[in-house]
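J.: have a look at this prediction, sequence included:
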Amino acid sequence: MSIILNNISKSYNKVKALDDISFEVKPGELFGLIGPDGAGKTTLFRILTTLLIQDGGKASVAGYDVQKQYKDIRNHVGYMPGRFSLYQDLTVEENLNFFATIFGTTIEENYDLIKDIYIQIEPFKARRAGKLSGGMKQKLALCCALIHKPKVLFLDEPTTGVDPVSRKEFWEMLKRLQQKDITILVSTPYMDEAELCDRIALITNGKILQINTPEAIIASFPKKIYKVRSSNTYQLIEDLRIYPDTHSAYPFGEYLHFTPKSEVFRSMDLTKYLAERHHKEIEVKETVATIEDTFMDLSKAHE
């Protein structure tokens, strides 16, 4: 296994950031750690990249123990933290040369690995990193993380704050990198990105809720789910949450996703209830669950 975690825990004073985390990432796998801000994703990444020591449990990356063999790990992993952390006063080319020199290599030596990404930022190679757009900063940071040809790549929320087009391009780049036998562990708060991973771990409040393929996690959703909307969305949320048969109700795009408690649910009963509360343009339709629906349901069960 490229990454192995056994019962990892970490606390900050009385706050438990990670609570008994265990999972494995296979060689060449694109594995996603999916959860909201504060779930523990960054803490876990810092432990796996040897920047932070866990309170309990053991972990290994590329066959090396994160505590006992931290120097070996640093030579075999690439890490792209959530915040842009390159030298903003250096140019694109100077940043790349700097990181290549640290790892005793050159841009030319591993050019085949970064070529697809580098050609997109090469026109700006004389520009200072701090003057790049969000998407270009992201591509430069990825090039720097890959410059020494790592076995394992850690990407902590790499697309946060990046425009939709750049996000799509970034994931296409990750798929190509995966074909070059690089194991990738990526974290994201975006549920739509979870479906692009081979397997995912849903995490919240430092606990793993479920680990499986995106398809299997969606298939595990235990109830029927309905999309509901009316002319007054705010009032709709309030009225659905006090409806006697409501298991859960939360905003989902232009609709609310509603899950009933009972197995024998009739949409006409809900429509009648909402009409009595003066809602107009009522729409209640059965829909398919998403990873976000599963995450919300599992989170509710763990409250």
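T.: The structure has been received and is ready for your questions.
J.: hey, let's count contacts and neighbours off CA atoms from now on
T.: Will do.
J.: for the longest helix anywhere in the chain, list every residue counted as buried.
T.: With DSSP state H setting the assignment, residue counts place helix 164-178 as the longest helix in the chain. By neighbour count, with 16 or more other CA atoms under 10 Å as the criterion, the buried positions of helix 164-178 are S166, R167, F170, W171, M173, L174, L177, Q178.
J.: cool, stretch 41-60 as well?
T.: Residues of stretch 41-60 classed as buried: 41-50, 53-54, 56, 58-60 (neighbour count, 16+ other CA under 10 Å).
J.: can you check stretch 84-104 too?
T.: Within stretch 84-104, the residues that qualify as buried by neighbour count (16+ other CA under 10 Å) are 84, 86, 88, 90-100.
J.: what sits up against it?
T.: 75, 106-107, 121, 124-131, 137-138, 140-141, 143-144, 147-148 (CA atoms under 8 Å, 6 or more residues apart in numbering).
J.: just the buried members of these?
T.: Among these, those buried by neighbour count (16+ other CA under 10 Å) are 106-107, 121, 124-125, 127-130, 137-138, 140-141, 143-144, 147-148.
J.: and the strands in the stretch 201-303 of the chain, which stretches?
T.: Read by DSSP state E, counting those that start in this stretch, the stretch 201-303 of the chain holds these strands, from start to end of the chain: 207-212, 225-229, 246-252, 255-260, 283-287.
J.: check it against this one:
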Amino acid sequence: MIHLHHIRKQFGHFTAVDDVTLSIEKGTVYGLLGANGAGKTTLIKIMCGLLDPTSGTGTIFGHDLVRERNRIKQSIGYMSQKFSLYQDLTVSENIAFYARLYGIEKPETRARELSEQFDVYTFKDKVVYSLSSGVRQRVAFACALVHAPKLLFLDEPTSGVDPLARRKVWKWLYRLAADGMSIVVTTHYMDEAEHCDRIALMNAGRIVAEGTLDTLRKGLPVQLHSLEDIFVHVMREDVNR
């Protein structure tokens, strides 16, 4: 579904993504794990067609990342790390607006469906800036899914929300994955990453380890069980190279 080959992204003299080669299969919940500045957000923006790679090639659903980005955008949903909804519109107005952008025939009906699905219908007539961070995240989630994408990109979707809201988001992710949707998610939370089908550990723009949690454990010269210990060990080894 996703194939990246030697992707590199530079901003002036700074290399944000450094020679990333990656394949993600259909129906996978794929986690990108790394510290701030590791390159996770830049890599997701390249896959979404929001940034051109400086070099390298890639395809999503067989479409070229650069030449066919408009075709790719019709099949993907994206929820950015920063809150990206219209603060002075209501919940229903925000969702309906995104539905219209994607050509949904009955945007108000779709807005109601998603408001109910993500437990924000009681807030449908409230302007977004007046809502708590957890409710706003659920509205952004609904907007990313308004056109029923086959592939969903989530950039730290649970950042800044309480543990209960985090649990709800991941419950929805599991449900979407069970229905056949593919999901690429960045996170700082080790407990969340442990539930991904595959994990890529990023450091300084590079992928320094990749695989299932079991393969990451087995590939180390020492016996480590928790993802947090694996992450610390891999990053330390990478820095010492």
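T.: Cool, the structure landed. If you're wondering where the values come from, they're calculated on a predicted model, not measured in any experiment.
J.: give the contact list for the residue positioned nearest the centre of structure 2.
T.: In structure 2, the C-alpha nearest the mean C-alpha coordinate belongs to L154, at 2.2 Å (CA atoms, centre = their mean). By CA under 8 Å, 6+ apart, the contact set of L154 of structure 2 is Y78, M79, S80, Q81, I183, V184, V185, T186.
J.: and which of the residues you listed is nearest G211 of structure 2?
T.: Sorting the contacts of L154 of structure 2 by how near they are to G211 of structure 2, with CA to CA, puts V184 at the top with 13.9 Å.
J.: how about that closest one, what's its partner in structure 1?
T.: With TM-score structural alignment as the criterion, V184 of structure 2 lines up with L185 in structure 1.
J.: doesn't that match belong to a strand?
T.: Yes - under DSSP: H, G, I helix; E, B strand; the rest coil, L185 of structure 1 falls within a strand.
J.: quick check: it touching G28?
T.: No - shown here, L185 of structure 1 and G28 do not form a contact pair, counting by CA atoms under 8 Å, at 10.1 Å.
J.: which of the buried residues of stretch 41-60 of structure 1 fall in strands?
T.: Filtering the buried residues of stretch 41-60 of structure 1 for membership in strands, criterion DSSP state E, returns G56, K58, A59, S60.
J.: so how far is I60 of structure 2 from K73 of structure 2?
T.: As defined by CA to CA, to the nearest Å, K73 of structure 2 lies at a distance of 10 Å from I60 of structure 2.
J.: quick one: which of those two has more around it?
T.: For the pair K73 of structure 2 and I60, the greater number of neighbours falls to I60 (23 against 18), based on other CA atoms under 10 Å.
J.: residues in contact with the residue lying closest to the more buried one once chain neighbours are set aside?
T.: The shortest distance from I60 of structure 2 to any residue other than its chain neighbours is 4.6 Å, reached at I2 (CA to CA, 6 or more residues apart in numbering). Under the criterion of CA under 8 Å, 6+ apart, the contact partners of I2 of structure 2 comprise L22, S23, I24, E25, G58, T59, I60, F61.
J.: could you redo the last one with a cut-off of 10 Å?
T.: By CA atoms under 10 Å, 6 or more residues apart in numbering, I2 of structure 2 lies in contact with 22-26, 47, 58-63, 65, 151.
J.: can you tell me what part of structure 2 stretch 69-81 of structure 1 aligns to?
T.: Per TM-score structural alignment, the counterpart of stretch 69-81 of structure 1 in structure 2 is residues 68-80.
J.: strands along the stretch 51-200 of structure 1, start to end?
T.: Using DSSP E, counting those that start in this stretch, the strands of the stretch 51-200 of structure 1 run over residues 56-61, 64-65, 77-80, 152-156, 183-188, 199-204.
J.: how close does the third one sit to structure 2?
T.: Spelled out, that is strand 77-80 of structure 1. Comparison of strand 77-80 of structure 1 with structure 2 after fitting gives an average deviation of 0.4 Å (mean CA distance after the TM-score superposition for structure 1).
J.: residues contacting that strand, please?
T.: Residues from elsewhere that reach strand 77-80 of structure 1 (CA under 10 Å, 6+ apart): 45-46, 48-49, 61-62, 86, 138, 141-158, 182-186.
J.: make it 7 Å
T.: Contacting residues not belonging to strand 77-80 of structure 1 are listed as A141, L142, A145, L146, P150, K151, V152, L153, F154, L155, D156 [CA atoms under 7 Å, 6 or more residues apart in numbering].
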